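K.L.:
here are the coordinates; sequence isn't available:
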């Protein structure tokens, strides 16, 4: 399966509190043919969505620090639901809780090709 068909229609939840970065993610993901879920700028919003619609997305892109709070609870909910997710951060892996350090991480600033490769890497085959 080629990358276009693997990303087309993919429902991606975005948790990002910086409006410009959220818009950039939206634009890039739309170019890949993804369906955008969110963006959410607060952990509570993303958790409420996942609670109401646990099958409402296929993958998540979670900012590590959202409005001054870590996104660990959202990551834990993705994990509990068996949904893949990646973190996004401008920091190194030490910013992540130890239990999440093996998870893929999109480094800010990023290029569209970085995001594309990361999504393809974490999607189930």
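P.N.:
That came through, no problem. No experiment lies behind these values; they were computed from the predicted model shown.
K.L.:
CA only for contacts and neighbour counts going forward, please
P.N.:
Noted.
K.L.:
what helix or strand is the residue nearest the centre of the chain on?
P.N.:
In the chain, the centroid-proximal residue (Cα atoms, centre = their mean) is residue 61; its distance is 0.6 Å. Residue 61 belongs to strand 59-63 when assigned by DSSP states H and E.
K.L.:
Second structure follows, compare the two:
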């Protein structure tokens, strides 16, 4: 069952981040900036489930999600749906994956202002 829609003009942002403290802080920053945060979730599987059950305006994805898992399949699904995303990652090496070629990167560590500005550039 899809989640209820946020109030008008509130942007719904998916956060995929496996580091708990970073995820909580990003959620807090985004909520303070007026976004409705979906998640955060630490895995590709959970992220894909949320994508199918929520209308999203954008997403913030950590590239490496632990145990060899990446957010590339999540980015691919978002791109198919026309949902913009950015990678927020500490991994400065680009893998060459197609998903990384279509989304901007925000390198960790970053501050709230950097995250909000990067998201605002994605949104129409």
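P.N.:
On my side now, so go ahead. All values reported here derive from a predicted model rather than from experimental measurement.
K.L.:
rewinding a little: corresponding residue for the residue nearest to the centre of structure 1 in structure 2?
P.N.:
Aligned by TM-score structural alignment, residue 61 of structure 1 pairs with residue 60 of structure 2.
K.L.:
wouldn't that match be in contact with residue 89 here?
P.N.:
No - taking contacts as Cα atoms under 8 Å, residue 60 of structure 2 lies outside contact range of residue 89: 9.6 Å.
K.L.:
For structure 2, just list every one of the helices.
P.N.:
20-32, 44-53, 72-81, 98-102, 112-122 (DSSP state H).
K.L.:
can I get those helices in JSON lines with distance to residue 14 of structure 2 and mean neighbour count?
P.N.:
Formatted as JSON lines, those follow (distance: least, Cα to Cα, whole Å; neighbours: other Cα atoms under 10 Å):
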{"stretch": "helix 20-32", "distance to residue 14 of structure 2": "9", "mean neighbour count": "16"}
{"stretch": "helix 44-53", "distance to residue 14 of structure 2": "8", "mean neighbour count": "17"}
{"stretch": "helix 72-81", "distance to residue 14 of structure 2": "10", "mean neighbour count": "18"}
{"stretch": "helix 98-102", "distance to residue 14 of structure 2": "16", "mean neighbour count": "16"}
{"stretch": "helix 112-122", "distance to residue 14 of structure 2": "11", "mean neighbour count": "15"}
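K.L.:
what about the ones you listed, which gets the closest to residue 12 of structure 2?
P.N.:
Proximity to residue 12 of structure 2 (Cα to Cα) singles out helix 20-32 among the helices of structure 2, at 9.9 Å.
K.L.:
so how much does that closest one differ from structure 1 once superposed?
P.N.:
For helix 20-32 of structure 2, the mean deviation from structure 1 after alignment is 0.6 Å (mean Cα distance after the TM-score superposition for structure 1).
K.L.:
ok, and what's touching the strand holding residue 61 of structure 1?
P.N.:
Residues from elsewhere that reach strand 59-63 of structure 1 (Cα atoms under 8 Å, 6 or more residues apart in numbering): 10-17, 71, 74-75, 78, 83-89.
K.L.:
contacting residues around the nearest residue to residue 97 of structure 2 once chain neighbours are set aside?
P.N.:
Spatial nearest neighbour of residue 97 of structure 2, chain neighbours left out: residue 72 (7.4 Å); criterion: Cα to Cα, 6 or more residues apart in numbering. By Cα under 8 Å, 6+ apart, the residues touching residue 72 of structure 2 are 63, 97, 99, 100.
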